[in-house]
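A.B. asks: my questions are about this predicted structure, shown below with the sequence.
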Amino acid sequence: MAGKENTLQEFGKYVSQSVLSQLGVSCYILADTYFISKGVGADGLTALNLAIPVFSVMNGCGFMLGIGSGTKYGIMKGTGNEKRGDVLFTSSLCVVTVLAVIFMLIGLLAADPITALVGANAEVYDMTRTYLQVILLFSPMFMINNLLGAMIRNDGNTSLAMTAMLSGCLFNIVFDYIFVFPIGMGLFGAVLATAVAPIISILILLQHFVKKKNQFRLIRVRPDVRLVASAAGLGVPSLVTEVSSGLVIAVFNLLILGLAGNVGVAAYGVVANISIVVIAIYNGIAQGVQPLLSREYGRSQEKNVHRFLGWAMMLTVILAMLIYVGIYWNADVIAMIFNSGRDMDLQRIAVEGLKIYFTACPFVGANILLAIYFAATDQAAPAQMISLLRGLIVIIPLAFIMANVAGLTGVWMTFPLTELVVCVVACGLYKKMKRTYLK
């Protein structure tokens, strides 16, 4: 019994700190959008939206290598193979550095063609180019931060990982305001605050090495590219999620614009902003339990693996019900917070969207958790399948079908229907895996 109590306490610590970290990130994304819209105006917000896909690709590569390497290291720790973890960390850092240099060179040498490629017109061209160039020049900071954070979290130092992430977020929020308003640096100030934030996080994460709490370190070894590729396979779901989110938003914007005009797109902005926070909670639960799943999998403790997964799933479902009830009964209040112009059409569309869109809550939480579970237990293929189905294969064609069949209501229904279909597939994959294990 004591052992179960200890594991429950450990579960609570890992998950709560991870959820706080992810909520911090979601709040800084919202703050970034708010300060740019207020301090720079609609053109600044347009430039930000145009640049986001490029940032998503760069940051997604960092997540793929970081979370993949962290997951692989967690499994290695479980098997007692820490020496191999040194090779993994050193090799991953080398690969991340090479990729980051490539992104830097793109920022230095190809900012103009990239800006044209994302569709920036004359009014927002300079601002979009500025945002892209600064973000790409700081790509080593973003990517190394992703790698260090994931490795340290899987090394058991979740408190430091949380402190580093929240400190970076807080810096970004504070200096967003300082650079944009008192100093008047405009969009450049906003992107500079965003670019410096991971440096703050890295400086805090380095304490893990200074205090000698780490069980992994840099060593002199020839980089093992095959080992990094194997780890990256476990991080592919994070890359898919990061890259596809921008594409899905673009598709939804296009469909809603045709059905309800700019007011409809603004209403979708309300839904999307709330979705950022809700998804952050689910990501926090999944990323919090991942190191525990990987460790117990490495130790061949299948009972503990499914115990941790069961607790995480139970927490996800309970929170999903509470979140949906809260959104349903407070949809008017939530919409009014973002509806500063008191536009009644926007209010009506946003309220309808909130009530339909977030019926997806239990399914999206389960899908995120199961994708992380498969990756955490070294099963890359089902993890990748779930992410691709959620992010691209089901949702995009279904959005066009539902828009034609049921108009704006159909667009709102696309997200819950997608997550329901994928949840059925994910649960099927999980049951198949359990049957294989029992045999």
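C.D. replies: Ah, there it is.

A.B. asks: from here on, just use CA atoms for contacts and neighbour counts.
C.D. replies: Noted.

A.B. asks: what distance do you get for Ser238 to Ala195?
C.D. replies: Going from Ser238 to Ala195 by CA to CA, to the nearest Å gives 21 Å.

A.B. asks: more neighbours: those two, which one.
C.D. replies: Ser238 (26 against 22; other CA atoms under 10 Å).

A.B. asks: check which helix or strand covers that one.
C.D. replies: Per DSSP states H and E, Ser238 falls inside helix 225-298.

A.B. asks: please apply the same query to Ile334.
C.D. replies: Applying DSSP H and E, one finds Ile334 within helix 331-338.

A.B. asks: quick one: contacts of stretch 85-98?
C.D. replies: With CA atoms under 8 Å, 6 or more residues apart in numbering as the test, stretch 85-98 has contacts from 62, 65, 69, 73, 76-77, 140, 143-144, 147, 151, 216-219, 221-225, 227-228.

A.B. asks: buried residues in it?
C.D. replies: Residues of stretch 85-98 classed as buried by neighbour count (16 or more other CA atoms under 10 Å): 85-97.

A.B. asks: element containing the nearest residue to Phe179 once chain neighbours are set aside?
C.D. replies: In space, and not counting its chain neighbours, Phe179 is closest to Gly189: 4.7 Å by CA to CA, 6 or more residues apart in numbering. Per DSSP H and E: Gly189 is located in helix 186-205.

A.B. asks: ok, the most centrally placed residue in the chain - contacts?
C.D. replies: Among the residues of the chain, the one closest to the centroid is Glu242, at 6.0 Å (CA atoms, centre = their mean). Contacts were defined as CA under 8 Å, 6+ apart; by that measure Glu242 touches 56-57, 59-60.

A.B. asks: export those to JSON lines and tack on neighbour count?
C.D. replies: Output for the contacts of Glu242, formatted as JSON lines (neighbours: other CA atoms under 10 Å):
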{"residue": "Ser56", "neighbour count": "20"}
{"residue": "Val57", "neighbour count": "18"}
{"residue": "Asn59", "neighbour count": "23"}
{"residue": "Gly60", "neighbour count": "24"}
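
A.B. asks: can you verify my assumption that Gly235 contacts Gly68?
C.D. replies: Yes - counting by CA atoms under 8 Å, Gly68 is a contact partner of Gly235 at 3.9 Å.

A.B. asks: hang on, the earlier thing: what residues does the helix holding Gly189 touch?
C.D. replies: Residues contacting helix 186-205 (CA under 8 Å, 6+ apart): 32, 35-36, 39-40, 44, 127, 130-131, 134-135, 138, 141-142, 144-145, 148-149, 152, 160-161, 163-165, 167-169, 171-173, 175-177, 179-180.

A.B. asks: try it against this one:
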Amino acid sequence: LPSLLGIAFNSFLRNDNRPKLAMVSTICGTISNIILNYIFIFELGLGIKSAAIATGFGQIVTLLIALPHFILKKGKLSFGNQNLEMNIIKDVFRIGLPSFFAEAAFSVIIFVHNLVLVNIIGEIGISTYAIINYITTNIYLVLLGVTLGAQPLISYNYGAQDSEKMLVFYKLSNRTSIIIGIIFALLCFVFGKEIIAVFTSDKELINISYIAVNINNLAYLFIGKNLTTTMYYQAIEIPKYSNMICAMRSILILPIILVIMAKTFGENGIWISMAISEFIIILISKKVFNINKCTEDAIINLVS
């Protein structure tokens, strides 16, 4: 419960012009989690199960930092009596579904990769992919953070009917994501073996994982744009396009590309498949739904 409330309140904070407070609450919760993990596991010897308790306390810290903003009415959003209206609930589900699918897509991607890896490579492939995920989950979350940071700015200007600024923030988010992806790829290329060595001492696995992670990282040059585009259509209340992109990323394009590349090029085909899939989705999205026209149509619908 504290975890869900913390995520919700941080989202409200970003939309209530307090992104720094949302950042502080998240960082404090994370630091608390790390410190408590060390104390519970190493100092008190409570075992690995205590890590769950530490995580719970970390989420409570995040929640406690965010709560005063709403209790003390420091912004436009605060607690109060509100009747549940079916139309509002429907709109929340309709517009919010893409966020759910964006999160779920990452889990589906991992699941599909594991299925293919078991059949093509075997145990060492699963071990390699586990290491890749340990490393790349961080960059995925950073890119997702960039996307979530741009969302309130785009939503605000959508309400203000300023299409020019909406597109400016969209493009800025895309450029930022590409720069982050390039920096991350370079870090893994230069320090990849040292980073992988944190997770294993097996030299063969380190060498295989180094090649795999650097090929896989090409995908993160494109993932940021797809995440931002998903969020953009959600912010301007055209969730059907957001859902289409999420579906392509998880259950439509990726599985097909993954199987084809795996059978054609073996293990390296598996590692490159996500980059190819994400790039194809960018091309399809650009061709099928023009973002400039969709922005104009959204503004017209808002006015009418």
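C.D. replies: On my side now, so go ahead. No experiment lies behind these values; they were computed from the predicted model shown.

A.B. asks: thinking again about what came up before, aligned counterpart of the residue nearest to the centre of the first structure in the second structure, please.
C.D. replies: Glu242 of the first structure maps onto Glu103 in the second structure, with residues paired by TM-score structural alignment.

A.B. asks: next, count neighbours for the aligned residue in the second structure for Ser201 of the first structure.
C.D. replies: Under the alignment (TM-score structural alignment), Ser201 of the first structure maps onto Thr62 of the second structure. Using other CA under 10 Å, Thr62 of the second structure has 27 other residues around it.

A.B. asks: check the gap between Thr62 of the second structure and Asn301 of the second structure for me.
C.D. replies: 38 Å.

A.B. asks: again, but for Thr136 of the second structure
C.D. replies: 39 Å.

A.B. asks: more neighbours: which of those two?
C.D. replies: Taking neighbours as other CA under 10 Å, Thr136 of the second structure and Asn301 compare with Thr136 leading, 19 against 10.

A.B. asks: residue contacts, the more buried one?
C.D. replies: So Thr136 of the second structure contacts Asn217 (CA under 8 Å, 6+ apart).

A.B. asks: go ahead and confirm Leu46 of the second structure touches Tyr38.
C.D. replies: No - contact between Leu46 of the second structure and Tyr38 fails when scored by CA under 8 Å: they sit 10.3 Å apart.

A.B. asks: buried stuff in the helix holding Gly189 of the first structure?
C.D. replies: For helix 186-205 of the first structure, by 16+ other CA under 10 Å, it's 186-202, 204-205.

A.B. asks: post-alignment, it versus the second structure, mean distance?
C.D. replies: Following superposition, helix 186-205 of the first structure is found to deviate from the second structure by 1.7 Å on average (mean CA distance after the TM-score superposition for the first structure).

A.B. asks: what is the subsequent helix or strand relative to that helix?
C.D. replies: Past helix 186-205 of the first structure, the next helix or strand by DSSP H and E is helix 207-210.

A.B. asks: list the contacts of that following helix.
C.D. replies: Here helix 207-210 of the first structure has contacts from 152, 157, 160, 214, 217, using CA under 8 Å, 6+ apart.

A.B. asks: same thing but 6 Å
C.D. replies: Asn214 (CA atoms under 6 Å, 6 or more residues apart in numbering).

A.B. asks: so how far is that helix off the chain centroid?
C.D. replies: Here helix 207-210 of the first structure is found 26 Å from its chain centre; the criterion is CA atoms, centre = their mean, to the nearest Å.

A.B. asks: cool, stretch 18-37 of the first structure as well?
C.D. replies: Distance, centroid of stretch 18-37 of the first structure to centroid of chain: 12 Å (CA atoms, centre = their mean).

A.B. asks: so that stretch aligns onto which residues of the second structure?
C.D. replies: Counting by TM-score structural alignment, stretch 18-37 of the first structure sits on no residues of the second structure.

A.B. asks: next one: stretch 346-363 of the first structure
C.D. replies: So stretch 346-363 of the first structure sits over residues 205-222 in the second structure, by TM-score structural alignment.

A.B. asks: residues contacting that stretch, please?
C.D. replies: 128, 132, 178, 181, 185, 192-193, 271-272, 274-275, 278.

A.B. asks: closest to Gln151 of the second structure among those residues?
C.D. replies: Ile178 (17.4 Å; CA to CA).

A.B. asks: quick one: secondary structure of the aligned partner of the closest one in the first structure?
C.D. replies: In the first structure, the residue paired with Ile178 of the second structure is Val317, using TM-score structural alignment. Secondary structure, DSSP: H, G, I helix; E, B strand; the rest coil: Val317 of the first structure is helix.

A.B. asks: Val317 of the first structure: neighbour count?
C.D. replies: With other CA under 10 Å as criterion, Val317 of the first structure counts 16.

A.B. asks: how many neighbouring residues does the closest residue to it other than its chain neighbours have?
C.D. replies: Closest residue in space to Val317 of the first structure, ignoring its immediate chain neighbours: Pro362 at 5.5 Å, by CA to CA, 6+ apart. The tally of other residues near Pro362 of the first structure (other CA under 10 Å) stands at 23.

A.B. asks: in what helix or strand does Pro362 of the first structure lie?
C.D. replies: Using DSSP H and E, the element containing Pro362 of the first structure is helix 361-376.

A.B. asks: quick one: the helix or strand following that helix to helix 225-298, angle?
C.D. replies: Moving toward the C-terminus from helix 361-376 of the first structure, the next helix or strand (DSSP H and E) is helix 380-388. Using axes from the mean of the first three to the mean of the last three CA atoms, to 10 degrees, the direction of helix 380-388 of the first structure lies 90 degrees away from that of helix 225-298.

A.B. asks: how close does helix 380-388 of the first structure sit to the second structure?
C.D. replies: Counting by mean CA distance after the TM-score superposition for the first structure, helix 380-388 of the first structure comes out at 1.1 Å.

A.B. asks: quick one: list the elements packing against that helix.
C.D. replies: If contacts are counted by 3 or more CA pairs under 6 Å, 6 or more residues apart in numbering; DSSP states H and E, helix 380-388 of the first structure sits against helix 225-298, helix 361-376.

A.B. asks: pull the distance from the last one to the chain's centre.
C.D. replies: Centroid displacement of helix 361-376 of the first structure relative to its chain, using CA atoms, centre = their mean, is 13 Å.

A.B. asks: mean deviation (superposed) between that helix and the second structure, please.
C.D. replies: Its aligned residues in the second structure lie a mean 1.0 Å from helix 361-376 of the first structure after superposition (mean CA distance after the TM-score superposition for the first structure).
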